[in-house]
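Novice: Sequence plus predicted model, see below.
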Amino acid sequence: MPRGNLIVICVAFVTAMICYQSAAQSRYALMFQQGLRTISEFYVRPVENEDLFDAAMEGLTAPLDQNSVYIAPPRYSNFRRELGQEFGGIGVHVDFDEENREMVIITPLAGAPAYEAGIQAGDVVVAIDGVDLNGEDFDKSLDRLHGETGTSVTLTVRHIGQDDLVDITMDRANIMVESVMGDTHGEGGKWDFHLASNPRIGYIRVDSFGDRTAEDFELALEQVGDDVDGLIIDMRGNAGGYLTAAIQMVDLFIDQGDIVTTRTRNNRIRDIYEASSGGTLVRQDLPVVVMVNRFSASASEIFAAALQDHGRATVVGERSFGKGTVQSIFPLDGNRRAIKITTATYWRPNGSNIHRFPDSKEEDDWGVAPDQGWELELDDETLTKVIKARRLNDVDRTNFANPESATEREVSEEEQVLLDFEDPQLQQAIEVIEEANK
């Protein structure tokens, strides 16, 4: 066959395939329009087209994974404010436990209404405002947490290791989220980024990854300074956030090599994020420990994995959550609505997978495991003590209503026991640094 004829046939075939696919897409779009028009004209009661559209879009994302959803107004504006570290609500990171079909609190944001009311990491939310969440769509349950600033909401929760249910009521608020914290409050109520028990060790706790996290983290590192024996970065309970923030933070520790790779459908590499050359903010001989636990997910796993794979930090604690998928936001309707769908997966610098799929086994590659010899899984009772002790340590105990006296608030005997409690995983992190300085 002449080469010219072959080219014509190939072009015709490709054109036919494109036309076929376009026709198939147009066919489904046409059927959707027909369905919308049929319901609008003939249903026994009037129905708003907007309500039909929202319901249809929810159905469109239903067959996808749990992180792929349609976001309707006003939830989309709340979603954007949350990632911008300012939003209206109660201030919690939540996840859906697919196995038990439950909403689980990953972490309450420090200073937010949920945190102040006593919501704890690991709490199972059974009901919201008396509405049982069993069997309800996860996004509808999330919607119940949102509302106007100043309105109240009651969560019925089950604490870790307990059978009894507890009702906790709080007022929603417009929250400026603090994502980078220290060990205790120092002069003027500002965070002290050194361990109170060992001031020679820097301590930075990162609660989430938002718009200002990387900048605040860099400021915290500057306050820690170079004249320390080591640095502990606590990522326990960090549910993730912006990938860019995690990459910028890793870049402060390494100046060459991959940080994270994203892969799309059919395992194709989409992006390779690399460290920038030109030195690091943190001196290379400083011992660094990253703490993770079962509630550390997404961007916090990327941060820990990158420093671990580059030999720049020792990872201590528990195996992380295993949330290694990338969600992309596609705005609709002039940015009033959006579709959030999983478009890629995260892969570590060493080429290992991060995501824990529904059929993943314990022996499979997923999440971030502590370095050998530094694993320490906490039972429910100890984890509860760690959470309560951390909550007490986060309280600014200086009464600045009267700056002249600056008296300390009284501490109950029960609180003092918790304040004296030693966090086993934190003690392990301290041990890593002490061994490195021998």
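Specialist: Nice, I can see it.

Novice: rest of the way, CA atoms for contacts and neighbours
Specialist: Noted.

Novice: roughly how far out does stretch 23-35 sit from the chain middle?
Specialist: 37 Å (C-alpha atoms, centre = their mean, to the nearest Å).

Novice: same question, stretch 140-147
Specialist: Mean-position distance between stretch 140-147 and its chain equals 18 Å (C-alpha atoms, centre = their mean).

Novice: How about stretch 201-208?
Specialist: So, by C-alpha atoms, centre = their mean, the centroid of stretch 201-208 is 15 Å from its chain's centroid.

Novice: Buried residues, that stretch. List them.
Specialist: Neighbour counts over stretch 201-208 (16 or more other C-alpha atoms under 10 Å) mark 201-208 as buried.

Novice: ok, and what's touching it?
Specialist: 109, 178-183, 193-195, 217, 220-221, 224, 228-241, 300, 430 (C-alpha atoms under 8 Å, 6 or more residues apart in numbering).

Novice: Make sure T213 is actually in contact with I247.
Specialist: No - between T213 and I247 there is no contact under C-alpha atoms under 8 Å: 11.2 Å.

Novice: Check it against this one:
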Amino acid sequence: MTTKKNASNTVIKKNTGFFISLCLVILLTLLAFNTHVYASSVKELKSQQIDEILFNIHAYYVEDLALQNSDHINYNNKQFERLYSKLDPYSKYLDEHELTSLFDNTNGRYTGIGIEVKNVDEKMTIIDVVNNSPAKIAGVLPGDKIISVNNNSADNRTIDEVATLIRESKFANIDLTVKRDNTKELITFHVARRQINLESATSELLDSGTGYLAINNFSNHTLHEVALQVAALQSHFGYPLKGLVIDLRDNPGGTLKSAVAVSDLFLQSGTIVTTKGRFYDANQAFYAKRGDILKGAPIVVLINENSASAAEILAAALKDNKRATIVGSQSFGKGSVQSLIPLGDGNTALKLTTAKYYTPLGQSIDGIGITPDVAINQTSLSQTNKAVIIKNEQTNSNAQLLTGNLADQQLVKAKQLLSMQ
């Protein structure tokens, strides 16, 4: 499964400031907007670990929590838990497993079954299935509602709890039982967990020399993948693209470094993003260098309520620099940067919010989101639905699919805007 909604992240190497950008795209394998700040392992931390975490919060956290100002901060566990609860939802102690998952996700891979899940009307609903994943091969479909995992009911469980059932199963194969619309019987899939490589970007040809680029997350590979996809589109036509739709819907974000680099592909000049925090290296400004991969061709960017973090950085950079028209619904509003701070022997870490980022016009979108230039609200569409609409296909097998989702109105509007320019 894939957890979507996360942060722009940075690693702090002790005593050397910012060391390398990391992403937090898919910590587990489910769609989750807020990681609960409490980890069960926090209550079991030793005094030395608590002191180390307190020091880092005092030194680097984006807000001054007025910690006890002394060389030795003597907190007992209950006092520490109360302080820890004051951190924002994106700050978290990472145990060895979570830290390993984070590094894997940064490199565009994770171990799971390949589904994206969201709580819809109190039902754990699969909203997308990753291509070439075990779930896709088994026949799991978007819209399926999870009933149980290995005979453990999914009712009244959080997304993290269902993820734990899958991750910590004693068996290599998962029995995933779902309820599918228009079927009376429950369906059980036997799905094997394995390492899945994720595509950051995919593309399709549109009409009249225009292209469609979907960016699914921002990992270490995204810049390379986006450049390759755009080059492939232009190679097909034999001339520069006349316009491009960039689809950032349901994109949870990822690394700050990746968001800046992808933004720079489409800009000739201007500010991309600035970050501000309490310690020196948290205050940075990123600017575009000359060279627009589209040579000025018009861009329409699609966003929705699930577009967050690095996706919002790209959307805001193109919007504020008047490089693109934004279509869709208000974005998520994840305007903070997380840093990864190794703890102890390096097997655990503290993921800590160390800065907030600001759009080129100096606005913070944290808790607010980006307002589209053209507002069109609609429910999320699976990648299958998008592909059908992009290619203007409507065979017998997908006619019923389109009847339920009449059209991807946001994508239709984007294509219309490009045709007018």
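Specialist: It's in. Please read these numbers as outputs of a predicted model, since none were measured by experiment.

Novice: about what we covered before: out of the contacts of stretch 201-208 of the first structure, which sit inside helices?
Specialist: 217, 220-221, 224, 300, 430 (DSSP state H).

Novice: Output the residue interval of the first structure matched by the longest strand anywhere in the second structure.
Specialist: Among the segments of the second structure that qualify as a strand by DSSP state E, the longest is strand 348-358. Taking TM-score structural alignment as the measure, the first structure aligns residues 337-347 with strand 348-358 of the second structure.

Novice: Quick one: average offset of the matching stretch versus the second structure, please.
Specialist: Mean deviation of stretch 337-347 of the first structure relative to the second structure after superposition (mean C-alpha distance after the TM-score superposition for the first structure): 1.9 Å.

Novice: Need the contact partners of that stretch.
Specialist: 65, 67-73, 76, 260-265, 270, 302, 324-332, 353-355.

Novice: now, which of those residues lie within helices?
Specialist: 76, 302.

Novice: Emit the PyMOL select command for whichever of the contacts of stretch 337-347 of the first structure are buried.
Specialist: Entered in PyMOL, the line below selects the buried ones among these, by 16+ other C-alpha under 10 Å:
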select buried, resi 67+68+69+70+71+72+76+260+261+262+263+264+302+324+325+326+327+329+353+354+355
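
Novice: ranges for the helices of the second structure?
Specialist: 47-60, 77-84, 96-106, 134-138, 159-167, 222-237, 256-265, 310-320, 383-390, 396-404, 409-419.

Novice: want to try JSON lines for those, with distance to V301 of the second structure as columns?
Specialist: Shown next, in JSON lines, are these (distance: least, C-alpha to C-alpha, whole Å):
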{"stretch": "helix 47-60", "distance to V301 of the second structure": "34"}
{"stretch": "helix 77-84", "distance to V301 of the second structure": "38"}
{"stretch": "helix 96-106", "distance to V301 of the second structure": "24"}
{"stretch": "helix 134-138", "distance to V301 of the second structure": "28"}
{"stretch": "helix 159-167", "distance to V301 of the second structure": "29"}
{"stretch": "helix 222-237", "distance to V301 of the second structure": "14"}
{"stretch": "helix 256-265", "distance to V301 of the second structure": "12"}
{"stretch": "helix 310-320", "distance to V301 of the second structure": "7"}
{"stretch": "helix 383-390", "distance to V301 of the second structure": "15"}
{"stretch": "helix 396-404", "distance to V301 of the second structure": "23"}
{"stretch": "helix 409-419", "distance to V301 of the second structure": "8"}
